[in-house]
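A.B. asks: no sequence for this one, just the structure:
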């Protein structure tokens, strides 16, 4: 059905947001990066477009809520291991991100997350099985 996903996130300071995510370990595609937006590579055919707020407003007539005060959704990414989950959260914290909670271990699924500099919530999960029916 779909070939790729692009999650678009408005950010207050594009340069600071890019530096934050580079510190976490993500790369940016120079073909989709300029002073208005930055195309962050999350995996094969998975992208987050960090858009300067003024530019992001050209796509919608709606207001942007402050993600530090309101949640309208969040990004959830799968990881290869529990260790990868913990390592990414640790890098985000070291780069200035906020870690709002403790890791969650549901047996078949382990998760933890962080908030980026703008307050967007990023959840990271490792699935080691399926829940029992």
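C.D. replies: Everything's here; your move. Since the structure is predicted, the reported quantities are computational estimates derived from the model, not experimental observations.
A.B. asks: rest of the way, CA atoms for contacts and neighbours
C.D. replies: Noted.
A.B. asks: show me where the protein has its strands.
C.D. replies: Applying DSSP state E to the chain gives strands spanning 5-11, 27-33, 37-43, 46-52, 75-78, 104-105, 109-115, 121-127.
A.B. asks: which helices and strands does the third one pack with?
C.D. replies: In other words, strand 37-43. On a contact count with 3 or more Cα pairs under 8 Å, 6 or more residues apart in numbering; DSSP states H and E, strand 37-43 meets helix 14-24, strand 27-33, strand 46-52.
A.B. asks: pasting the second one now:
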């Protein structure tokens, strides 16, 4: 029987769609061609999380507001979970090697560990691991 799973689609305005697609695929994510074209790319982060990278003119068709320059204005903080501290470091270090910039300080609280980076367009991504033993039902 089909069970509905709620998804999140994070829509991000980008300056160079091809460069952003390359950045995210080199981080290990895939592009869903069914929902991608010259104006947007559907980056599959997980089975319930998708980042929609949109050219600024296309993004502008969805809002009457001014599009934030994510390099100078905080528009959103995107947080992704990771399965271990090592996976946090792997993803952030890979992003930095691909042209991302560090964002904020490393957070190490023992039971929770996180690092962050700004992608090619300045969007802030936090990658966080939390000890499963500390998560209570």
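C.D. replies: All right, it came through fine. This is a predicted model, so every value here is computed, not measured.
A.B. asks: adding distance to residue 86 of structure 1, write the helices and strands packed on strand 37-43 of structure 1 out as CSV.
C.D. replies: Output for these, formatted as CSV (distance: least, Cα to Cα, whole Å):
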stretch, distance to residue 86 of structure 1
helix 14-24, 12
strand 27-33, 19
strand 46-52, 21
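A.B. asks: among those, which is the most enclosed?
C.D. replies: strand 46-52 (a mean of 20; mean count of other Cα atoms under 10 Å).
A.B. asks: out of the helices and strands packed on strand 37-43 of structure 1, which is closest to residue 4 of structure 1?
C.D. replies: Nearest of those to residue 4 of structure 1, taken as Cα to Cα: strand 46-52 at 6.0 Å.
A.B. asks: Provide the aligned range in structure 2 for the closest one.
C.D. replies: Using TM-score structural alignment, strand 46-52 of structure 1 lines up with residues 49-55 of structure 2.
A.B. asks: what would the strands of structure 1 look like in CSV with distance to residue 96 of structure 1?
C.D. replies: Listed next are these as CSV, based on distance: least, Cα to Cα, whole Å:
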stretch, distance to residue 96 of structure 1
strand 5-11, 15
strand 27-33, 18
strand 37-43, 18
strand 46-52, 17
strand 75-78, 18
strand 104-105, 22
strand 109-115, 9
strand 121-127, 14
